[in-house]
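Novice: Have a look at this fold, sequence not included:
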């Protein structure tokens, strides 16, 4: 194996970890989502319906929605509900709405979210998220005020889009701004939190959550150049995690390397937001994985991201696949030990929004189609303590659902082949031609 030189490879792998609130990404063409169903009660029918990943699918099924809730689910002849049914979305494979647990609202098209025209925001949301079935997303680093403004407009009904959870502004090690951020303007760099004391970390956490964050993102390890990784003081990391938990939030950690994963687990992390491919030959040993599982630490694999970064650096395909294989083996060992996986792609940093490859890589790492479905639905719902509201298609649950064009049990790439997306009973996306 011939990995990239240390500095170049670090730059290739961790550039995406820049504090996304200050980074702009180019947009691409989008499909504009449709409006809401015409009536309060409406019906969608499907060839198959997945109530939950741990239950067999229902054939020749239907689902009745009343307002923002599921009124009934059944098979055979559907009830009559009049002309307001979702006729255009009939005939596919129905599942609970998906959650992408690693996104960034960093594209210029999301700027000025408080005042931007609703249709412009909806086009951007469809391009990146709702056309792939996401009804809930977790923003793991952005400009908090802008993201909360976008969230509020979606919640109010002014903009059609997914439910947004956000970590707001990350915390970095003291004097640990990653080298790839040093080109930012001085006034921006001064705003990046680098707590030097336990109290500074606690204050920053309280400020973020008071301003609308749902949790805290910690960089427990940051590459600062010349091969050096600056690490967050363990007491500071633990204090930030403790304060986050006291306030009811979750702790998300970017680890950089296996030692960073160990630090995250020790600090009390709830979610590790990446697998790791640094240093060369990186692996998660059995004691580390056992500790993660025992402490119920979830993992967002982001496997496609590594290919994306290495391709940008023009790493030869055979070398790239060996490097990506490190992350796949970490994921396999983790799921074999009973760990909880949360699906996530790092879109918003990554401008290739299509998740089909991520699904394929997860399957190659050993995940079954139903384990992948769980990572999209019941897993994140439970992780965010929302299992009573979403993640399954049952009476009384939120009417968050996705209609696929084929059965993902036969081909996991079908998870990305979305016909329609509904959030809280509203049609967020409908593919053209249906």
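Specialist: Yes, it's here. This is a predicted model, so every value here is computed, not measured.

Novice: For the rest of this, base every contact and every neighbour count on C-alpha atoms.
Specialist: Fine.

Novice: what helix or strand does residue 138 sit in?
Specialist: strand 134-139 (DSSP states H and E).

Novice: what comes into contact with that strand?
Specialist: 97-105, 161-168, 400-401, 421-423 (C-alpha atoms under 8 Å, 6 or more residues apart in numbering).

Novice: Likewise for stretch 410-418?
Specialist: 131-133, 354-357, 359-360, 363, 369, 402-408, 431.

Novice: buried sites along it?
Specialist: 412-418 (16 or more other C-alpha atoms under 10 Å).

Novice: want to throw those into a markdown table with secondary structure and distance to residue 311?
Specialist: Output for the buried residues of stretch 410-418, formatted as a markdown table (DSSP: H, G, I helix; E, B strand; the rest coil; distance: C-alpha to C-alpha, whole Å):
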| residue | secondary structure | distance to residue 311 |
| --- | --- | --- |
| 412 | helix | 23 |
| 413 | helix | 21 |
| 414 | helix | 25 |
| 415 | helix | 24 |
| 416 | helix | 22 |
| 417 | coil | 24 |
| 418 | strand | 27 |
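
Novice: Distance of residue 85 relative to residue 43?
Specialist: 5 Å (C-alpha to C-alpha, to the nearest Å).

Novice: Mind checking which of the two has more residues around it?
Specialist: residue 43 (26 against 21; other C-alpha atoms under 10 Å).

Novice: Against that first model, consider the following:
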């Protein structure tokens, strides 16, 4: 070999080493039923070919040839969809804390139990320790941990005197700073600090549940407006925890983009059978989306041993709100509030959602709607050439049973199986 050839070979070797996945084998998922997107026709006996973290070919077995040497996943009997988004989680469980120094195995186990086990390749954290969540995200992004892409609001904003009753002990136990904001300047300054550090949104408690005679404490509108404005200056969204009609009004009037929950709190100001058409029209006029978090209401009911009849009425109420909002053209984003709750299994959320939405609408909430809402439609949410290879293999067909969305065989992010049978 000539000196020039040796140098060229050495340069090529270094380039390959530095390029990471550039020399990775292609991945072929074969013998699967594919839902490329919520409204696209199903591909039977399908093949998806992945290279360097991207989808390169999608089609039937007769249309897509599998390269020699590719890693092949035979997905016989499974259904393939785009990777799921959970647009309402909290990086709060104990096994995800101390993310700067905790052992990788412990953190990854926590991510699997709460998120990747259920098909989530992208999540939006709606309130946690900014320091901890950014550290966790960095370790995932570096490749040290196998986990979802994490978007985060960082620390939430509570009204003065409005730390929610149900997180007070948690915050004290973990030594968190006071999250309440008392003036517009204080609120704006903190929003700037968090957003400048790399958070992806803000989260206000437009209606904070404090209990006692007050019940739900609304945030001052001037404070809510400045927090939302700081996010919008940077082209980033604002979420709101509404709790009741008063909280929804604060969210609307401050320019919030996403309601983090539907509402079930009776305050004498709204229709006991759900959101009124007038309220839905106001929400729609402001282009707001909704994460229903329907299982949350069951979970809270079980904590306080609520009368089953009252729970049934609550479920009927929130189901009607989700159904009516969607029917009016409102955008639904899948979200569970997991991390605050320990209801990791998503089966019940799909069961409850199916009372208001059909399976394709649920798939929209899991894939294309959040990808579009949060600016990732060009890369995520569909199975098509050029898209990120974020995929979910399901042991069941959600077209016949929406709870099949919870029966995850493999969670694949960037062409790597990060959880499942074929990892």
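Specialist: Yes, it's here. Fair warning: this is a prediction, and the values are worked out from it, not measured in the lab.

Novice: Over in the second structure, find the residue span the following helix or strand past the strand holding residue 138 of the first structure aligns onto.
Specialist: Moving toward the C-terminus from strand 134-139 of the first structure, the next helix or strand (DSSP H and E) is helix 144-156. On the second structure, the counterpart of helix 144-156 of the first structure by TM-score structural alignment is residues 130-142.

Novice: which ones are touching the residue in the second structure that residue 380 of the first structure lines up against?
Specialist: Here residue 380 of the first structure is matched to residue 370 in the second structure, going by TM-score structural alignment. Taking C-alpha under 8 Å, 6+ apart as the criterion, residue 370 of the second structure is in contact with 85, 87, 333, 381.

Novice: does residue 370 of the second structure belong to a helix or a strand, and which?
Specialist: helix 368-373.

Novice: ok, average deviation of that helix from the first structure?
Specialist: For helix 368-373 of the second structure, the mean deviation from the first structure after alignment is 0.4 Å (mean C-alpha distance after the TM-score superposition for the first structure).

Novice: Report the buried residues of that helix.
Specialist: Of all the residues in helix 368-373 of the second structure, those buried under the rule 16+ other C-alpha under 10 Å are 368-371, 373.

Novice: could I get those residues as a markdown table with distance to residue 54 of the second structure?
Specialist: Conversion of the buried residues of helix 368-373 of the second structure to a markdown table gives the following (distance: C-alpha to C-alpha, whole Å):
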| residue | distance to residue 54 of the second structure |
| --- | --- |
| 368 | 17 |
| 369 | 20 |
| 370 | 19 |
| 371 | 16 |
| 373 | 21 |
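
Novice: Number of residues surrounding residue 200 of the first structure?
Specialist: Residue 200 of the first structure: 16 neighbours (other C-alpha under 10 Å).

Novice: Give me the aligned partner of it over in the second structure.
Specialist: Using TM-score structural alignment, residue 200 of the first structure lines up with residue 186 in the second structure.

Novice: any idea how far its match lies from residue 264 of the second structure?
Specialist: Distance from residue 186 of the second structure to residue 264 of the second structure, by C-alpha to C-alpha: 31 Å.

Novice: before we move on, what about residue 59 of the second structure?
Specialist: 45 Å.

Novice: try residue 250 of the second structure
Specialist: Applying C-alpha to C-alpha to residue 250 of the second structure and residue 264 of the second structure gives a distance of 17 Å.

Novice: quick one, which of the two is more surrounded?
Specialist: Each of residue 250 of the second structure and residue 264 has its neighbours counted (other C-alpha under 10 Å); residue 250 has more, 24 against 21.

Novice: A helix includes that one, no?
Specialist: Yes. Checked against DSSP: H, G, I helix; E, B strand; the rest coil, residue 250 of the second structure lies within a helix.

Novice: Isn't it up against residue 206?
Specialist: Yes. Here residue 250 of the second structure reaches residue 206: they are 5.7 Å apart, a contact under C-alpha atoms under 8 Å.

Novice: Now the common contact residues for those two.
Specialist: Joint contacts of residue 250 of the second structure and residue 206 (C-alpha under 8 Å, 6+ apart) are 218-219, 224, 242.

Novice: Pull out the buried members of the contacts of strand 134-139 of the first structure.
Specialist: Buried, going by 16+ other C-alpha under 10 Å: 97-105, 161-168, 400-401, 421-423, out of the contacts of strand 134-139 of the first structure.

Novice: The equivalent of residue 309 of the first structure over in the second structure and residue 314 of the second structure, how far apart?
Specialist: Under the alignment (TM-score structural alignment), residue 309 of the first structure pairs with residue 300 of the second structure. Using C-alpha to C-alpha, residue 300 of the second structure is found at 11 Å from residue 314 of the second structure.

Novice: average gap between the longest helix belonging to the second structure and the first structure?
Specialist: Longest helix in the second structure, counting residues (DSSP state H): helix 308-327. Compared with the first structure after fitting, helix 308-327 of the second structure has a mean deviation of 1.1 Å; criterion: mean C-alpha distance after the TM-score superposition for the first structure.

Novice: Same question for stretch 27-34 of the second structure.
Specialist: Following superposition, stretch 27-34 of the second structure is found to deviate from the first structure by 1.5 Å on average (mean C-alpha distance after the TM-score superposition for the first structure).

Novice: And the contacts of that stretch?
Specialist: Residues outside stretch 27-34 of the second structure that contact it (C-alpha under 8 Å, 6+ apart) are 42-51, 61, 66, 70-81, 415.

Novice: Any of those buried? List them.
Specialist: Of these, these count as buried by 16+ other C-alpha under 10 Å: 43, 45-51, 61, 66, 70-72, 75, 78-81, 415.

Novice: just checking, which of those belong to strands?
Specialist: Secondary structure defined by DSSP state E assigns 43, 45-51, 71-72, 79-81 of these to strands.

Novice: Give me the distance from the strand or helix carrying residue 207 of the first structure to the chain's centre.
Specialist: Secondary structure assignment for residue 207 of the first structure, by DSSP H and E: helix 198-210. When distances are taken as C-alpha atoms, centre = their mean, to the nearest Å, helix 198-210 of the first structure is centred 24 Å away from the chain's centroid.

Novice: hmm, back to that, what's the mean deviation for the helix or strand just after the longest helix of the second structure versus the first structure?
Specialist: Counting by DSSP H and E, the element after helix 308-327 of the second structure in chain order, helix or strand, is strand 331-332. Superposed on the first structure, strand 331-332 of the second structure shows a mean distance to its aligned partners of 0.3 Å (mean C-alpha distance after the TM-score superposition for the first structure).

Novice: From the contact counts, what lies against the helix or strand just after strand 331-332 of the second structure?
Specialist: Note on strand 331-332 of the second structure: by DSSP H and E, the next helix or strand toward the C-terminus is helix 347-353. Judged by 3 or more C-alpha pairs under 8 Å, 6 or more residues apart in numbering; DSSP states H and E, the packing partners of helix 347-353 of the second structure are helix 294-303.
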